[in-house]
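1. I'd like to go over a predicted model; first the sequence, then the structure.
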Amino acid sequence: MIILPRLYLLIITLFLCEFVYAQNENLSDYYLIQRKYENRLENDSTVVPLVNVFIKKAKSEKNYEKLFLGYKDALLFSPDPSIKLKYADSVISVARLTKDESMLSNAYMNKGVVYYFNLKQYNLALDQYLIAYKLGENGKDLFHKNRLRYHIGIVKSYIGYYKEALTEFKAANQFFEGQTKLDIHPNLMFNYQRGYYNSLHQMAICYRNLGNFKAADSIVTLGLMETYKNVDYRQEYAYFQKEKGINRYYQNDFRKAVSMLNGSIGPLVAVDDFATLSIIFSYVGKAELKIGNTDKAINYFKKVDSIFNKHTFMVPELRSMYEVLINYYRTKGQQDDAIYYTQQLVKADKKINKDFLYLSSNVHREYDAKKLLKEQSKSIRDKHLTLFIAVLLFLIGLIFIIFRTIHKRRKSKLSTFSKEENDMKGNHRIEIDKETEMHILGRLDEFEKKHEFTQEGISLKELAGKFEISHSYLSQVINEHKGVPFKRYMIELKIGYITEKLLNDSKYLKYTTEALSKECGIPSRSNFSKWFFEINGIRPTTFIKNRSETLEIPQEKHQIS
C-alpha cells in the first residue's frame, strides 16, 4: 500500500524532469551557440560566422527577441564601422517588429554609439540618442537609462559643457558602481564594471577641463589602481593612464607626461580609438615642445592632422597645434607647408563651429529642457504629497485660477504668434502643386543666403507679398519643410546668424547685447537674450565671455551705428 504512492511519485517526477529537460534543451540551442563566442573580444571578425548561425536560427523560427540579440552581437564583433551601421539598422528593424519601445530605444542608442565611438560623428550620434531618450523616457531599464545618460554626457563634454556633463557622468557612475556590488552574472558584472570605469574616466576629463586637477588626479589614481594588470580592462587602464599623463603635463613634469602618454597608446590602437589617440598625440607633441624636441613635436602634430584628414575629428584643444605648425614652417621658409596648415586650421575651426551650433542647440532643446520639466514635476509631486489632504481645497482653487490664467495667455499667444499654424491643423491643409512648392523653397533659400531675415519686424504677409505668393502657401511650406511656424523660423535664422558671427568674426565679441540684437534684427534686447539662451543653451554674455577667453580677446564693449 505504501509502494503505490511512491511509484506514482516517481513516475510524476520523471515526467516533470523530462518536460523541464526538453524545455531547457530547446532554450539552450541559442545558448550553446552564444557560449562559443561570449568571451571573445570586441571587433573579432572570426566570431561573425558563429553569430550568423545564431541569426539564421532566429530568422527561421521568427524569434524576434533572439534575432535582436543576434544582430547586436554581429554589430559588436564586426570590425568595419560601415558594416556595424548596417547591423545597427537591422537591430532597429527587428526592434520595430517586437513593438517594444524599450528595445527600440536600446536599438537607436546602439546606432548612436557606432556614430560616436567608431566614426566620431557627434551630430548623427546625438540624433540617435535623442530618439532613444524619447522612446525610453518612461521605461524601467535602469542600465539602459544610465548608459544613455552617459552618452548624452559625452556630447555635452565634447562641446565644452563640462559642468553639465559632469552631472550626467556622476549620476551614471553612482548607478554603475552600485550594481557592481550585487551578486550577478559575470557578463552583467562586466558591463556594469565597464560603465563604472568609463564614467569615472569621463568625470576626470570634466574635472581637468574645469581646472580642478586635484579631483581629476584623485579619480585617475583610483581608476589606475582598480584596472592595473586586469586583462579585461586594458582599454580602461589606458584611458586612466592617458589622463595621468595629461595631468603630468599640467604639472610641468613633461618627460613623465611623454612616458605615460606613450604607454597608453597600444590598447587604444587595438580598438581604433582615433579620437583619444588624437588627444594623446597632441599632448605628447606639446610636452616634447616644452622639453625642446621640436622635430619630435612636429611629427606628433602631423599624426593629429592625419587623423583629422581621415576621420574629420577635431576638438578645440587640438586646434592650437596648427598654429605651432604654421609658425614652424614659416620660420623654416617652407611657405607651401605653412599655407597647407593654415587651410587645415580654417577647416578645423569650421568643423568645431558647425558641431557646436548643432549640438548645443539640440542637446539643450531636446534633452535638457524636457528632462528639467520632468524633474521639476516629480519634485513638486514629492514635496506636496504629505500635505495633500490638508490643502486639497486650496489646491483645487489655485489650480482652477492657474489653468484659467494659462488658458488666457496661451490663447493670446497663439493668436499673435502662430495664427497661420492653427489654420493648417486638422482638415485645413492646403494642396500646393509641386512647382509652386519648389518656387517657394527657392525663394526661401535666396532669402536665407542674402540674410534678408535680419530686417526688423518682417511679417509673414510682407514676406509673402515680396515673394508674390499667398501667405497661407508660404506658412504651410515653412511649417512642413522647416519644421516650425513662421515666427519661430525667423527667430532661429536670426539667432543662428549672430551665433555664427560670434564664432567666426572676433569683432562681434566686442559688441553689447543690444548691438548684437540690432545686428540680427531683433528689436528687444531681452527677447534676444531669451531666444539666444533657448536655442544655444547659454546666455549671450556667457557665450561671449567664454569665446573671448578662448581667443584671448579683451572684452571691450561698443555699440554699432
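-> Structure's in. What do you need? If you're wondering where the values come from, they're calculated on a predicted model, not measured in any experiment.

2. for the rest of this, base every contact and every neighbour count on C-alpha atoms.
-> Fine.

3. longest helix of this protein?
-> What stands out as the longest helix in the chain, according to DSSP state H, is helix 3-35.

4. which other helices and strands does that helix contact?
-> For helix 3-35, the elements it packs on are helix 48-61, judged by 3 or more CA pairs under 8 Å, 6 or more residues apart in numbering; DSSP states H and E.

5. ok, then the element right after the helix it packs on?
-> helix 64-77 (DSSP states H and E).

6. the longest helix of the chain: which residues count as buried?
-> Within helix 3-35, the residues scored as buried using 16 or more other CA atoms under 10 Å are Tyr30, Gln34.

7. what angle separates it from helix 64-77?
-> For the pair helix 3-35 and helix 64-77, the angle between their directions (axes from the mean of the first three to the mean of the last three CA atoms, to 10 degrees) equals 40 degrees.

8. next up, a second structure to put side by side with the first:
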Amino acid sequence: MKIIFFLLLIGYNFSYAQTAASAESLKEYTYEELQEKFYDYNYAGRSDKSKQIAQYYLAKAKKEKNNSQIAEGYAFMYVNENKENALKYIDSMSIIAKKLNENIYPTRIYLLRANVFLKFNNQKEALDNYILGLKYAKQKNNKRQIALAETNIAYLNNFIGKHAEAATVLRSYMNNADYLNANEIEKIRVNLADTYIEINKLDSATLLINKGLEVFKNKDPYRYHQYLTLAGFNNLKLKKYHNAIGNLLESKKYFLTTDDERNKNYTLFYLGQSYDKVQLKDKAVQCFVEIDSLLQKNDYVFPELRIVYTYLINYYKEKNNKETQLFYIERFLKIDQLLDAQFRYVSRELPRQYDTPKLLKEKDSIINELENKKIFFILSLCTLLLILSLLIFLYHKSKKAEKRYQKIAQDLILSVNDSTVKNETKPEKEMIPDHIHDQAVINHKPIKTISEDLTQAILKGLRNFEAKEQFLNKGVTLGSLAKKIRTNTRYLSEIINTHKGKNFAAYLNDLRIDYAINRLAHDKKFRSYKVPSIAEELGYNNEQAFTLAFKKRTGTPLSIYLKEIEKLADTEN
C-alpha cells in the first residue's frame, strides 16, 4: 500500500449531487465563515457547493480589492478543478502573493502545485515542488509548512519502499505538531498505520486502525472505510484471510460508489490478494481485471500494478488462453514503462535532494558540536555548580523556615494549652490564644450613622453567631448573616470593621481558624481526619482555601502545626 492515502491534502472527492447554495444566501457570511463552509462542504464531498462558495469568495475579494483574500479565493478555486485549470489558479495566486508580505509565501505556492501533481499522478513534479516548498519553509522558519512538506515527502518515501524512514517522520509529527489541524493529524495517522503494516509492526497498526474504526463509525463513512481498507490489509498480513475479505468487501461496496480512484484500486488489490490466499483464484482474477478496467478509464497507476498484471498473465497462461494472455502482456509493458520512469526518478531524487542535504547538515552539526565540546563542557560544569549552590541555599533556607514554623507552632500549642488552663470554665470555642484572638486594634468609637441601640443589637447578633458556631456553616456571606440578625449589609459591615477591626471575610476566616486551632489541639479524632474533611467541617469549599487561611492567621503551615501536636502527644504518652 505504498502510495495509498497520500493525496489527501487535496480534499475528498466522493459521491455528491446536492443543489448549490445561491450566491445571494452567501452575502451574510464573513470571510472566516465562508472558509469554514467551504472546507465542510469539500470534506463532505459536496464539491458543487464548495465550488460555488469558492466562486463567490473570489468575486467578493476582487470586488473589495482584498489581495490576501483574493489569494485565498484562488486556493479554494483550484481544489475541484482539472490539472490544467488548477495550475492556472495557483499561478494567479502566485502573482497576487508577490503583492503580499506574508510569511506563508512562496512556500504555499509550491506545496499547492505539488498537491495538484500528486492528485494527477505525476510524482516527479510533485517531488520537485515539495523539495522547493521545504527549502523556502525552512528559510522562513515556518513550522507548519515544514511539517506539510516533510510529511508529503514521507509519503513519497513510502511509495518507493522506504517505509521505516516514512514511519519515523510521520510518528514524530503525529505526536509533536500542535500547529497542525485535526484533519492534517488524522491524515498522518492514516498513513502511519499504512507504513506500520508495510514494516510488519502489525500490533502498532492494529491500535491505530481500531481507534479509527471506533471514532468514525456512524460519524464519517469516508474515514471509516479508509480504516476498514487498512484493517483488510492488516488482516492480510496477519494471515487472517477471511477477516480481510470481509473488511475489503464492505470497503469495496462503499468506494465503488465514489470518485476515489486511489481507494477503489487498493481495496480491489488487497481483496484480490486475499482471495488468492484462500485459493479462490477466479475471484482474485475478477478483482485484478476490475483494476485494469478502472486504469483504462482514469490512468491511475500505483507500484503494485506489476503484481496485478503478472498475476493475470500467469493465470491466463495456465488456462492456455493465449489471446487474453497477450492482451495483459501488452498492458503490462505499457504500464511498466510508466511505473519505471516515475519510480526511478523518485528513487534517485529523493535521496539526492532530500536525504543527502539532511546528512550534510547533520555532518556539519556534528563537526560544530565537536569543535565546541570544551566550551559546552565548561558551561555545563558552571551551570551545574550554580544549580548545586542554589539547591544548597534553598535547602538551608527551607530548613531555617521549617525551624521558624516549628517554633511558631510550638508557641501556638503552648498558648492553646495555657488558655485551656486559664479558661476551664469557658466553652472550648472561646479558648483562643491571646496573641491570635486580639491581633486587630478595635475601634470602639460609636458610628454616627448607626444608633447605639442598633449597634448593640448587631453586636448581640454577632455574639450569638459566634456562640452557636454558625461560622462553620458553608456559604456564609455578609448578606446571609445580615439577614439572620435582621439588619442590612452596610450596617453589619461597618459594625464588624469598627468593633472587630477587620472586614467580614477576615472576621469569618479568623473565627474558623481559631476554632480549628483549639479543636485540633484537643480533639484527637478531629486530627485524624484528612485535611479536605477538616476543611469541609470548618465551612471551607476546598482544602487550599483552608490551608492558606490557616497559615495567614497563625504564621505557620497546617502540616507543621499538626506534626508538633502529635510530637507533644507522643511525649506525654
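-> Received the coordinates, thanks. The structure displayed is predicted, hence computed values, not measured ones.

9. just to revisit the earlier point, quick one, the longest helix of the first structure and helix 48-61 angle?
-> Relative orientation of helix 3-35 of the first structure versus helix 48-61 (the same axes, to 10 degrees): 130 degrees.

10. quick one: helix 3-35 of the first structure to chain centroid distance?
-> Helix 3-35 of the first structure sits 48 Å away from the centroid of its parent chain (CA atoms, centre = their mean, to the nearest Å).

11. likewise stretch 396-414 of the second structure?
-> Using CA atoms, centre = their mean, we find the averaged C-alpha position of stretch 396-414 of the second structure to lie 45 Å away from the chain's own average C-alpha position.

12. what do you get for stretch 204-216 of the second structure?
-> Between the centre of stretch 204-216 of the second structure and the centre of its chain there are 17 Å (CA atoms, centre = their mean).

13. what range does that stretch cover in the first structure?
-> Under TM-score structural alignment, stretch 204-216 of the second structure corresponds to residues 215-227 of the first structure.

14. flag every buried residue along the matching stretch.
-> By neighbour count, and taking 16+ other CA under 10 Å as the criterion, the buried residues in stretch 215-227 of the first structure are Ala216, Asp217, Ile219, Val220, Gly223, Leu224, Thr227.

15. equivalent analysis for stretch 239-259 of the first structure, please.
-> Within stretch 239-259 of the first structure, the residues that count as buried by 16+ other CA under 10 Å are 239-249, 253-258.

16. residue range for it in the second structure?
-> Matched against the second structure by TM-score structural alignment, stretch 239-259 of the first structure falls on residues 226-246.

17. can you list contacts of the matching stretch?
-> 190, 193-194, 197, 200, 202, 205-206, 209, 212-213, 247-248, 250-251, 263, 267, 270-271, 273-275, 277-278 (CA atoms under 8 Å, 6 or more residues apart in numbering).

18. and that stretch, end to end?
-> Separation of the first and last residues of stretch 226-246 of the second structure by CA to CA, to the nearest Å is 14 Å.

19. with stretch 174-186 of the second structure instead?
-> Start-to-end, stretch 174-186 of the second structure (CA to CA) is 8 Å.

20. check which residues of that stretch are buried.
-> Applying 16+ other CA under 10 Å to stretch 174-186 of the second structure flags Met174, Leu180, Glu184, Ile185 as buried.

21. the alignment partner in the first structure of the third one and His364 of the first structure, how far apart?
-> Pairing criterion TM-score structural alignment: the partner of Glu184 of the second structure within the first structure is identified as Gly195. Applying CA to CA, the value for Gly195 of the first structure to His364 of the first structure is 24 Å.

22. what do you get for Ile326 of the first structure?
-> From Ile326 of the first structure over to His364 of the first structure the distance is 36 Å, taken as CA to CA.

23. and if you look at Lys296 of the first structure?
-> 41 Å.

24. in a helix, Asp368 of the first structure, correct?
-> Yes: checked against DSSP: H, G, I helix; E, B strand; the rest coil, Asp368 of the first structure lies within a helix.

25. what number of residues lie near it?
-> Using other CA atoms under 10 Å, Asp368 of the first structure has 15 neighbouring residues.

26. and it, what's its match in the second structure?
-> Checking TM-score structural alignment: Asp368 of the first structure goes with Asp355.

27. thought the match of Glu184 of the second structure was touching Asn173?
-> Yes: between Gly195 of the first structure and Asn173 there is a contact under CA atoms under 8 Å: 7.1 Å.

28. so is the spatially most central residue of the second structure in a helix, a strand, or just coil?
-> In the second structure, the residue lying closest to the centroid (CA atoms, centre = their mean) is Asp178, at 6.0 Å. Per three-state DSSP, the local secondary structure of Asp178 of the second structure is coil.
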